[in-house]
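Enquirer: I would like the atomic coordinates for the input below:
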Amino acid sequence: MELELRHLKTIRAIADAGSLTRAATALGLAQPALSAQLRRIERALGGALFERGRHGVRTTALGELVLERTRIVLPAVSELQREAARFARTRGEEGERLRLGGTHGPLLGALVDRLADAAPGTTVTTCASWSERELAEMLTEGRLDFALAGTCGSTPPPESPHLVWEEIAVDPVFVMLADGHRLARGREIGLAALADEEWACVPGDGCFADCFTAACTRAGFAPRRMYETDTASCVHLVQVGRAVGLCRATFPPTPGLAIRPLAGTPLMWRHLLGWHPAGQRPDTAATVLAQAREAHAGAAARSDSYARWLAQQRPAPEAAPRPAHATAPGTGSISRGQGVG
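Expert: The predicted structure follows:
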């Protein structure tokens, strides 16, 4: 096996975490998979890099040598990637191109569609990932120009000290039920009424699963089995009555599904757009952000359940309608360079 940069990143992650368990969590891997990968790396390097103990791992002499090199190699390669991406963009060698990344959800496709009209001479390519951290890393390394990500409630984005994160919108989290479900005809559903259900949602590396469990605990129950899978599989599990799904309020109307708000709005989801300021002109960033907000507004307008929920939030009949991209109290744009997906 030839040593690759990702192997060096794995070694660094294990050393920083101090244990395979914590490193596996940080890397989004199962511990057995990380242990197997470490064994392959150690065979390639000719010896053990870590000593395992009850309280975690400790680097061997060989491990210290390798770690010393990673402290030089990894920053150097990352800076090379960033400089090359900025140079190519400045010189126009790649032509007019936007590389967009995004997590699951309808906004990525809607943004691509709007940019095709707003900038018809620009080639737009996309990259999808369930991991907000991976998208942030790709932005930092210059492999993406912009990324659509999200966080639970007011949770900050993945730590990336050089990135800009701007808020697109804040949505309530709704539930999707099979059309024939006993609660599908209600205008909103109390979380406690779903205590006996199994659940489905798409995966992520933020705190949403913990926040959902905490909301269930406040409602007086512990959630049963959770199926974490892709959007199409979640929809199927709901349509056949296997599970109740968790989704953003902008989830598009789908045959066989009823999308309903949760009473009291126990969970919120914040949509964010991220980019590296050194690699983007301010006018380009402003255009993409504006189009992302319009894409969200369009998705919200197509959802009858979301429109009803928004109408219920009006404090008085004469109040102006709340815009689809209005934010929850206490939220707003995130200042640049704070390292706060």
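Enquirer: drop to CA atoms for contacts and neighbour counts, all remaining ones
Expert: Noted.
Enquirer: which residues of this protein fall in helices?
Expert: Here the chain has its helices, by DSSP state H, at 5-17, 20-27, 31-45, 61-91, 107-118, 132-140, 208-218, 231-239, 282-301, 304-312.
Enquirer: Buried ones in the fifth one, by neighbour count?
Expert: Put plainly, it is helix 107-118. L107, L108, A110, L111, V112, R114, L115 (16 or more other CA atoms under 10 Å).
Enquirer: what do you get for the first one?
Expert: Of the residues in helix 5-17, those buried under the neighbour-count criterion (16+ other CA under 10 Å) are L8, T10, I11, R12, A13, I14, A15, A17.
Enquirer: I'd say the first one and T70 touch.
Expert: Same thing as L8. Yes. L8 lies in contact with T70 (CA atoms under 8 Å); the separation is 6.3 Å.
Enquirer: show me the contacts for the residue most central in space within the chain.
Expert: When CA atoms, centre = their mean is applied to the chain, the residue found nearest the centroid is E132 (3.6 Å). Applying CA atoms under 8 Å, 6 or more residues apart in numbering to E132 gives the contacts T103, A149, G150, P157, P158, G204, D205, G206, G341.
Enquirer: ok, now S78?
Expert: Contacts for S78 (CA under 8 Å, 6+ apart) come out as E141.
Enquirer: Now do the contacts for T140.
Expert: R82, S160, H162, L163, H276 are the contacts of T140 under CA under 8 Å, 6+ apart.
Enquirer: mind running it again at 7 Å?
Expert: T140 is in contact with L163, H276, counting by CA atoms under 7 Å, 6 or more residues apart in numbering.
Enquirer: go on, the one 4 residues further on?
Expert: Listed by CA under 7 Å, 6+ apart, the contact set of L144 reads R99, L100, G101, M138.
Enquirer: one more to line up against the first:
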Amino acid sequence: MELEVRQLRMIRAIGDAGSLTKAAASLGLTQPALTYQLQRVERMLGGSLFFRDKQGARPTALGQLVIDHTRVLLPSLDKLLEEAQLRTADRDSAPRVIRFAGHPTPLAGPVIQRLRELATNSEITMRQQRGGHDAMDLLASGGLELATLLEHPNLPLPRPPDVIVRDVVTEPVFVAMASTNPLSNQDEVCLGDLAGQSWILPADLEIGCGEYLRGLCEQAGFTPHVAYRLSGYNARDVLERGLGMMLVQATTMAAKGIAVLPIKDIKTELRHVLAMHSESPVARYCEQLAGAAATGYWDQARRSPVYVNWLGNTLSK
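Expert: Just a heads-up that it's a prediction; the model follows:
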């Protein structure tokens, strides 16, 4: 995993604010979300970046080293982006179509909105993409300029040489079931307790969902019975009637008749990525779009009480 510009900005913001709470507010994130991202960076760098106590956040020696580098790197990078955009302004003046595809995630809307601000003379079209491998093939061949995609880290999508891929966030996977199911009254559910249930696979997503579900269930000691491949209204209807259950993104909101629960006995992961062709007109906006994607994701995350509670419990351990 490589350190990203947005992560450097996050560390700089914490150092400047002297507090995770203040830094989270300046970045438009919740404190649990910022803490989660900080812990990922600390694991990547191999040590704590801040001493955290009631007085706030003070940089460790490693943290001060990183902050000192950000004071040099970030202004230089911002200047580079500014000058590059000025040099290519004439090329941007001609209208062009930017073809965008995405899996059903919270990232697409914020990315489109930011792209409209950056590429003011371009027309942006989008379609929902089912297959992850197909999307990568289209990006590599020039059939798409941009995509927001999902992948399971143990079943990653291909990385064609001409495609830039930015990891946005890795989240846990939760389970959706009928609120009438006796297990729905728990704060978390053991996957092993769901043996014998019927499962729904998403009809609008093909990233090895069936293989991933089987792998998780085998870890829990059973083979899942996949009875449905549904999405939208039909999936919600089957869930609400208690006819099946399904794995869902952590940002999924509970709804009338449907409960969403974290899984406590098996580790689950789902990664959101931003991908674009290196020669596409949007490649120059890669960092800005990755930032918009991350902000949009955490905006949606804090609307989910189940996810917010999971983040709080996980970070407190």
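Enquirer: What's the TM-score once they're superposed?
Expert: Overlay of the two chains. TM-score (TM-score structural alignment, normalised by the length of the second structure): 0.65; 228 aligned residues with a CA RMSD of 2.6 Å.
Enquirer: follow-up on the earlier one: in strands, which of the contacts of L144 of the first structure fall?
Expert: Per DSSP state E, strands hold the following members of the contacts of L144 of the first structure: R99, L100, G101.
Enquirer: okay, those residues in a markdown table with distance to L262 of the first structure next?
Expert: Shown next, in a markdown table, are these (distance: CA to CA, whole Å):
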| residue | distance to L262 of the first structure |
| --- | --- |
| R99 | 35 |
| L100 | 32 |
| G101 | 29 |
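Enquirer: Tell me the most packed of the residues you listed, by neighbour count.
Expert: Neighbour tally across those (other CA atoms under 10 Å): the maximum, 26 neighbours, falls on G101.
Enquirer: correct me, but that residue touches A147?
Expert: Yes. Counting by CA atoms under 7 Å, A147 is a contact partner of G101 of the first structure at 4.4 Å.
Enquirer: what residues are shared contacts of the two?
Expert: With CA under 7 Å, 6+ apart, G101 of the first structure and A147 have common neighbours L135.
Enquirer: Can you give me the buried ones in stretch 94-103 of the first structure?
Expert: Buried-residue list, stretch 94-103 of the first structure, by 16+ other CA under 10 Å: L98, R99, L100, G101, G102, T103.
Enquirer: just stretch 226-245 of the second structure next, same as before
Expert: 226, 228, 230-231, 235-240, 242-245.
Enquirer: and which of those residues is nearest L8 of the second structure?
Expert: S231 (38.0 Å; CA to CA).
Enquirer: The closest one and I200 of the second structure, how far apart?
Expert: 9 Å (CA to CA, to the nearest Å).
Enquirer: cool, I98 of the second structure as well?
Expert: Taken as CA to CA, the span from I98 of the second structure to I200 of the second structure is 34 Å.
Enquirer: longest helix of the second structure?
Expert: helix 61-87.
Enquirer: For it, enumerate the helices and strands it packs against.
Expert: Counting contacts by 3 or more CA pairs under 7 Å, 6 or more residues apart in numbering; DSSP states H and E, helix 61-87 of the second structure packs against helix 5-17.
Enquirer: can you tell me what part of the first structure the helix it packs on aligns to?
Expert: On the first structure, no counterpart of helix 5-17 of the second structure exists by TM-score structural alignment.
Enquirer: Check which helices and strands that helix sits against.
Expert: Short answer (3+ CA pairs under 7 Å, 6+ apart): helix 5-17 of the second structure packs on helix 20-27, helix 61-87.
Enquirer: now the first one against helix 5-17, angle please.
Expert: With axes from the mean of the first three to the mean of the last three CA atoms, to 10 degrees defining the directions, helix 20-27 of the second structure sits at 130 degrees from helix 5-17.
Enquirer: and helix 20-27 of the second structure with helix 286-301, angle?
Expert: 120 degrees.
Enquirer: residues in the first structure matched by the very next helix or strand once past helix 20-27 of the second structure, start to end?
Expert: For helix 20-27 of the second structure, the succeeding helix or strand toward the C-terminus, using DSSP states H and E, is helix 31-45. Per the alignment by TM-score structural alignment, helix 31-45 of the second structure matches no residues in the first structure.
Enquirer: what comes up buried for helix 31-45 of the second structure?
Expert: Applying 16+ other CA under 10 Å to helix 31-45 of the second structure flags Q31, P32, A33, L34, T35, Y36, Q37, L38, V41, E42 as buried.
Enquirer: Let's have the residues you listed in CSV, adding distance to S184 of the second structure.
Expert: Output for the buried residues of helix 31-45 of the second structure, formatted as CSV (distance: CA to CA, whole Å):
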residue, distance to S184 of the second structure
Q31, 28
P32, 24
A33, 25
L34, 29
T35, 28
Y36, 26
Q37, 29
L38, 32
V41, 34
E42, 35
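Enquirer: Among the residues you listed, which one sits closest to Q249 of the second structure?
Expert: Among the buried residues of helix 31-45 of the second structure, and counting by CA to CA, the member closest to Q249 of the second structure is A33, at 15.8 Å.
Enquirer: what residues are up against the closest one?
Expert: Per CA under 7 Å, 6+ apart, neighbours of A33 of the second structure: W298.
Enquirer: returning to what we had before: quickly name whichever of the buried residues of helix 107-118 of the first structure is closest to L191 of the first structure.
Expert: Closest to L191 of the first structure, out of all of these and judged by CA to CA, is L107, at 26.4 Å.
Enquirer: distance of the closest one from I41 of the first structure?
Expert: L107 of the first structure is 39 Å from I41 of the first structure, by CA to CA.
Enquirer: do M226 of the first structure as well
Expert: For M226 of the first structure relative to I41 of the first structure (CA to CA), the value is 34 Å.
Enquirer: cool, R182 of the first structure as well?
Expert: Separation of R182 of the first structure from I41 of the first structure (CA to CA) stands at 53 Å.
Enquirer: what about these two, which has more around it?
Expert: With neighbours defined as other CA under 10 Å, R182 of the first structure and I41 compare such that I41 has more, 22 against 9.
Enquirer: Quick check: stretch 286-296 of the second structure compared with the first structure, mean distance?
Expert: With mean CA distance after the TM-score superposition for the first structure, stretch 286-296 of the second structure departs from the first structure by a mean of 1.1 Å once superposed.
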